[in-house]
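Student: pasting the structure only:
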């Protein structure tokens, strides 16, 4: 899953970004409202963490402009503005959630997980395809109760495919949602990770789950 983090306090931004990256998310961090809108215009995001006290363009303005373009993107406001009126304004303008600073990182993560699950209303916190299970809380992947050790990117690819099981997902869509804006589309990075993921599933006797659809992408289905 790919997150746009909009936070003008660089130390706090670095702390949040590192924590989310350690949990397997791809994170693009920006520090002002104009930069946020630019990154949003050229990339696909699953969720936005948005501060309100921003330079160049206020967070509420950013929220309004994004909502005019996209009614579905998940947005969490993370702000020191703690008055009830501020929270009401943020939610009325289209934020899905509002978390007041100072905050606990574990709570931010939990709210992110909750919002991302709402994109796929039928999906619980544990995703399953046949005997393959992925726990979005613990970040553990198991097949027949045996754990499969994955890298962050392998986990990200698998999670996205499992959330869209049965659908053909292109390599471009996968990289948009699993890597950040530093990804080089001309490198072999994606092919390396998808090959490594399929190899690990194969070693766990789960080899038929990720099917390559020639010229289109990849589909996640249970073995038959």
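Tutor: Done, it's in. Since this is a predicted model, take the numbers as computed values, not measurements.
Student: going by C-alpha atoms from here, please, whenever you check contacts or count neighbours.
Tutor: OK.
Student: surely residue 181 meets residue 28?
Tutor: Yes. With contact defined as CA atoms under 8 Å, residue 181 counts as touching residue 28 (6.5 Å).
Student: count the neighbours of residue 24 for me.
Tutor: By other CA atoms under 10 Å, the residues close to residue 24 number 19.
Student: could you check how far the nearest residue in space to it that is not next to it in sequence is from residue 139?
Tutor: Excluding the flanking residues, the one nearest residue 24 by CA to CA, 6 or more residues apart in numbering is residue 152, at 5.0 Å. Counting by CA to CA, to the nearest Å, the gap from residue 152 to residue 139 is 9 Å.
Student: what touches both of these two?
Tutor: Common contacts of residue 152 and residue 139 (CA atoms under 8 Å, 6 or more residues apart in numbering): residue 23.
Student: so those two - more neighbours on which side?
Tutor: Here residue 152 and residue 139 are compared on neighbour count by other CA under 10 Å; more neighbours surround residue 152, at 18 against 15.
Student: looking at it, the more buried one is touching residue 1, isn't it?
Tutor: No. Residue 152 is beyond contact range of residue 1, at 10.9 Å (criterion: CA under 8 Å).
Student: so what sits against both of these two?
Tutor: residue 24.
Student: could you pull out the strands for this protein?
Tutor: Applying DSSP state E to the chain gives strands spanning 2-6, 26-30, 47-50, 74-79, 97-100, 126-129, 132-135, 140-143, 146-147, 168-169, 210-213, 217-220.
Student: when residue 181 and residue 28 are compared, which one has more neighbours?
Tutor: residue 28 (21 against 15).
Student: show me where this protein has its helices.
Tutor: Here the chain has its helices, by DSSP state H, at 10-22, 33-42, 59-69, 84-92, 105-118, 152-163, 171-178, 189-203.
Student: buried residues in stretch 203-221?
Tutor: 204, 206-207, 209-211, 217-221 (16 or more other CA atoms under 10 Å).
Student: farthest-separated two in these?
Tutor: 204 and 217 (22.7 Å; CA to CA).
Student: on that earlier part again, redo the strands of the chain as a markdown table? Include distance to residue 161.
Tutor: Shown next, in a markdown table, are the strands of the chain (distance: least, CA to CA, whole Å):
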| stretch | distance to residue 161 |
| --- | --- |
| strand 2-6 | 14 |
| strand 26-30 | 16 |
| strand 47-50 | 17 |
| strand 74-79 | 19 |
| strand 97-100 | 26 |
| strand 126-129 | 10 |
| strand 132-135 | 11 |
| strand 140-143 | 13 |
| strand 146-147 | 18 |
| strand 168-169 | 7 |
| strand 210-213 | 8 |
| strand 217-220 | 6 |
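Student: try it against this one:
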């Protein structure tokens, strides 16, 4: 889940970034109205958190231009203002929700998840492949009746794989959507975390869910109808020849 946070208060922006990343979001920060507008129109996000009082362009103007360009990404306005007319202005311009500073981080997370559910109601509440189930709302993962404990990064990786089960995902796809659009570390971090996931979701249960296609990427196999039969080399994760 990718979120754009447009907030000029540096300390608040960094705090939001850390908190959202712990909740499994991939966060892009922008500190001015023009930068926020550029990111929102040039990249794809699941939701935008947009402050109203911004340098360069106000949040109102950024929102107006986004909607004029048919950018339909859900927008939650974030501001220190609390007047009724401010809320009306934001909603009339096309905002999907409005939160006044100071705010509860728990409430912010709940509203962001609600916005994404309304945007994509066709997505199942529970993501599953066979007896592997992930609940994005409760942040829980089960293999059969066994609850598994994953780190936030492992959870984000498994959620991304499950949302695209059966599809081949490159390391670039995974880094962009689970790490960060500007991640500059080595690509083999993906291999490392795929290995961590296999040890937790597969190895204890004698399963092989994540297929490696050498030189291409990874695919989460669906035993209930996805590509392949889920059988591949236990050590490398590669499909048999």
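Tutor: Ah, there it is. Keep in mind the model is a prediction, meaning the values are calculated, not measured.
Student: before we move on, back to that, now, which of the buried residues of stretch 203-221 of structure 1 sits nearest residue 188 of structure 1?
Tutor: residue 217 (15.5 Å).
Student: so what's that closest one up against?
Tutor: 168-171.
Student: most neighbours, which of these?
Tutor: Going by other CA under 10 Å, residue 169 tops the contacts of residue 217 of structure 1 with 19 neighbours.
Student: correct me, but that residue touches residue 218?
Tutor: Yes. Applying CA under 8 Å, one finds residue 169 of structure 1 in contact with residue 218, separated by 5.2 Å.
Student: residue 4 of structure 2 contacts residue 49, correct?
Tutor: Yes. In this structure, residue 4 of structure 2 is within contact of residue 49 by CA under 8 Å, at 6.1 Å.
Student: do I have it right that residue 97 of structure 2 meets residue 75?
Tutor: Yes. Under the criterion of CA under 8 Å, residue 97 of structure 2 makes contact with residue 75 at 6.7 Å.
Student: those two: which is more packed in?
Tutor: Each of residue 97 of structure 2 and residue 75 has its neighbours counted (other CA under 10 Å); residue 75 has more, 25 against 17.
Student: I'd say the more buried one and residue 46 touch.
Tutor: No. With contacts counted by CA under 8 Å, residue 75 of structure 2 stays clear of residue 46, the gap being 9.4 Å.
Student: mind checking what residue 104 of structure 1 lines up with in structure 2?
Tutor: Aligning on TM-score structural alignment places residue 104 of structure 1 opposite residue 104 in structure 2.
Student: ok, its match - contacts?
Tutor: Residue 104 of structure 2 makes contact with no residue, according to CA under 8 Å, 6+ apart.
Student: do you know how far it is from residue 185 of structure 2?
Tutor: From residue 104 of structure 2 to residue 185 of structure 2 the distance is 33 Å (CA to CA).
Student: residue 7 of structure 2 now?
Tutor: For residue 7 of structure 2, the distance to residue 185 of structure 2 - CA to CA - is 26 Å.
Student: compare these two (neighbour count), which wins?
Tutor: Shown here are residue 7 of structure 2 and residue 185; by other CA under 10 Å, residue 7 has more neighbours (27 against 8).
Student: how about that one, what's its partner in structure 1?
Tutor: Checking TM-score structural alignment: residue 7 of structure 2 goes with residue 7.
Student: need the winner for burial among the helices of structure 1.
Tutor: Comparing these by mean neighbour count (mean count of other CA atoms under 10 Å), helix 152-163 ranks first with a mean of 21.
Student: and that one, what other elements does it pack with?
Tutor: Packing partners of helix 152-163 of structure 1 (3 or more CA pairs under 8 Å, 6 or more residues apart in numbering; DSSP states H and E): strand 126-129, helix 171-178, helix 189-203, strand 217-220.
Student: can you count the residues close to the spatially closest residue to residue 179 of structure 1 that is not a sequence neighbour?
Tutor: In this structure, residue 179 of structure 1 finds its nearest non-sequential neighbour in residue 26, 5.2 Å apart by CA to CA, 6+ apart. Using other CA under 10 Å, residue 26 of structure 1 has 26 neighbouring residues.
Student: what lines up against residue 26 of structure 1 once you look at structure 2?
Tutor: In structure 2, residue 26 of structure 1 lines up with residue 26, judged by TM-score structural alignment.
Student: hmm, residue 179 and its match touching each other?
Tutor: Yes. Residue 26 of structure 2 lies in contact with residue 179 (CA under 8 Å); the separation is 6.1 Å.
Student: burial count for residue 58 of structure 1?
Tutor: 15.
Student: so who does it touch?
Tutor: 33, 52 are the contacts of residue 58 of structure 1 under CA under 8 Å, 6+ apart.
Student: recalculate using a threshold of 10 Å.
Tutor: 32-34, 51-52 (CA atoms under 10 Å, 6 or more residues apart in numbering).
Student: one more: residue 154 of structure 2?
Tutor: 24, 160, 178, 193-194, 196-197, 200.
Student: from residue 129 of structure 2, how far off is it?
Tutor: From residue 154 of structure 2 to residue 129 of structure 2 the distance is 16 Å (CA to CA).
Student: residue 186 of structure 2: how many residues sit nearby?
Tutor: Around residue 186 of structure 2 there are 7 other residues, counting by other CA under 10 Å.
Student: and what of residue 74 of structure 1?
Tutor: 22.
Student: nearest residue to the equivalent of it over in structure 2 other than its sequence neighbours?
Tutor: Applying TM-score structural alignment, one finds that residue 74 of structure 1 aligns to residue 74 in structure 2. Closest residue to residue 74 of structure 2 apart from its sequence neighbours, by CA to CA, 6+ apart: residue 47 at 5.0 Å.
Student: related to what we said a few turns ago, now distance to residue 147 of structure 1 too, for the contacts of residue 58 of structure 1, in TSV please.
Tutor: TSV is the format used below for the contacts of residue 58 of structure 1 (distance: CA to CA, whole Å):
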residue	distance to residue 147 of structure 1
32	41
33	42
34	44
51	38
52	41
